[in-house]
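Q: Quick one: sequence plus predicted model below, questions after.
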Amino acid sequence: MDDLQVLILPGWQGSGPEHWQSRWEQRHGFTRVQQDDWLWPRRGDWMTQLEEAVLSRRGPLLLAAHSLGCQLVAAWAAHSRHTDRVAGALLVAPPDVERDDMPPNVYSWRPIVRWRLPFAAVAVVSSNDAYCAPERAAGMAHDWGARLVEVGAAGHINADSGLGDWAQGLELLRQVGMAGGLSPTITPW
C-alpha cells in the first residue's frame, strides 16, 4: 500500500475504538476524515471535510465508508470536481435517512443522493440492519452503480456485530481497489 491511501469515513456519532474502521485505522495507518460535529451532522459541512481530505493527498485514494459515511460519499461525488482522485469506495451499511423513524439529527441528509458514482464501488449490506431494509439498501447500491454484497444477519455491520478486524471487509476493500485499476496489497493482522 506504498502509494495507496485509504480514507476512513465514519457515520453519525463516529466510530468507537472497537469498530472495524477504528481497528483498520490503528493497524493499517488509514486516515480518518474528522468531522466538526458527529452528533448533528450537516451534509454540506461533511462534504467540505471530505473534499479537503481528498485535495490534501496525492496518489490514488480508496474510501472506506460506514453508515452515514456512505451517504457522504454519494453526496460528495455528485458535487466534487475531484472524483478522479478516488479509485474506489467500500460502502458499508448505508442507512435509509428518508425513513420516518430516523432521528432528526440526520434530516439534513434528505433526500438521498442517488447518482451513479464515477468510481468503482462495493456496497455491503446486512439482512437485519436496524437503519435500512435490505431492499432499500439494494436500491441505493443499484443507483450508485455499486456491486452489492450481502453478508447475512450482521446488524448494522459495526462494533456490535462482533467483526473484530473484519478480514472480509479488508478483502472487499482490496477488490474495489482492483476494480478501480489498482493492485493494492492489504495485509490483515
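A: Yep, it's here.
Q: Only C-alpha atoms from now on, for both contacts and neighbour counts.
A: OK.
Q: where do the helices sit along this protein?
A: For the chain, helices defined by DSSP state H occupy the ranges 20-28, 43-55, 68-79, 134-144, 167-179.
Q: I'd like those as JSON lines, with mean neighbour count and distance to residue 108 appended.
A: Formatted as JSON lines, the entries for the helices of the chain read as follows, by neighbours: other C-alpha atoms under 10 Å; distance: least, C-alpha to C-alpha, whole Å:
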{"stretch": "helix 20-28", "mean neighbour count": "19", "distance to residue 108": "24"}
{"stretch": "helix 43-55", "mean neighbour count": "17", "distance to residue 108": "6"}
{"stretch": "helix 68-79", "mean neighbour count": "22", "distance to residue 108": "11"}
{"stretch": "helix 134-144", "mean neighbour count": "18", "distance to residue 108": "18"}
{"stretch": "helix 167-179", "mean neighbour count": "19", "distance to residue 108": "28"}
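Q: Okay, one more to line up with it:
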Amino acid sequence: MHSVSMQYLIVPGWQGSPERHWQSHWQRSLPNSARVEQKDWFVPQRRDWVAALSHCIEISQAPVILIAHSLGCATVAHWALQAEPELARRVAGALLIAPADVERPNCPEPLRNFAPLHRQALPFPALLVGSSNDPAATPERARQLAAAWGAISTILTNVGHINVKSGHERWEEGFTFLYQLQDQIERTSRYRA
C-alpha cells in the first residue's frame, strides 16, 4: 500500500469478522489499520453501529479509508447520510464488499432494523464489489446499490458472500480493488485541487 498517511478502518458485518476472515487478515497486513468494534455483533442495532463507526472516524488522526463487508456496507451508507460535512470529509473513500441487502424478503430478522437502505450518493469515492451468487444480495441489487451510492461496481463470478464460508480467508486478490479505490481517491483529489 502506498498511502501510509491514511488510516484503514475495517467495518465488519453481522457476527463480526473472525480470525480467519479476510478483513482480519487485512487488518494485520495493512499499515495504520483499525477495526470498528461493536457492542453486539449478533443483534445489531443500526443506531449503535452507526455511532461506533462515527466515533472511530472522529478519533482518527489521519484521513480514513473504510473497508466494509456485508452489514458494514449498510452501516457506512447510514452513517454517510447523517454525518456532519466536516466529519464526512475525513473519509477519503470506501471499499464496499458483498453488501447485505437488508430489504430482501429472506433477510434475517436481526438485520431488518437497517432497512430501508438509503439511496443517496456517498460524499466520498466508493467502489462496490458484489458476487453473482451472493445469498445476501443479487448482482442486480448490488448494482442498484452501487448506482444509488455513486460507487463504481464490480460483480465477481460465483464467489458467494466473499467470506470464510465461501473460501475467502486471506483474499489477497481483493487488494486489487483497494488499489483501484486508492487510485480513484488520488484522481478525485487532483481534480478537486
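A: Arrived safely. For clarity, every value in this text was computed on a predicted model and none was experimentally measured.
Q: quick one on the thing from earlier: can you tell which of the helices of the first structure is closest to residue 161 of the first structure?
A: With C-alpha to C-alpha as the criterion, residue 161 of the first structure lies closest to helix 20-28 of these, at 9.8 Å.
Q: Let me know the angle separating that closest one from helix 167-179.
A: If you take axes from the mean of the first three to the mean of the last three C-alpha atoms, to 10 degrees, helix 20-28 of the first structure sits at 80 degrees to helix 167-179.
Q: and the helices of the first structure as JSON lines, adding distance to residue 3 of the first structure?
A: Formatted as JSON lines, the entries for the helices of the first structure read as follows, by distance: least, C-alpha to C-alpha, whole Å:
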{"stretch": "helix 20-28", "distance to residue 3 of the first structure": "13"}
{"stretch": "helix 43-55", "distance to residue 3 of the first structure": "14"}
{"stretch": "helix 68-79", "distance to residue 3 of the first structure": "22"}
{"stretch": "helix 134-144", "distance to residue 3 of the first structure": "26"}
{"stretch": "helix 167-179", "distance to residue 3 of the first structure": "12"}
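Q: Relative to residue 99 of the first structure, which of these is closest?
A: Closest of those to residue 99 of the first structure is helix 134-144, at 10.2 Å (criterion: C-alpha to C-alpha).
Q: what lines up against residue 115 of the first structure once you look at the second structure?
A: Under the alignment defined by TM-score structural alignment, residue 115 of the first structure is paired with residue 120 of the second structure.
Q: Repeat that for residue 68 of the first structure.
A: Mapped onto the second structure by TM-score structural alignment, residue 68 of the first structure lines up with residue 71.
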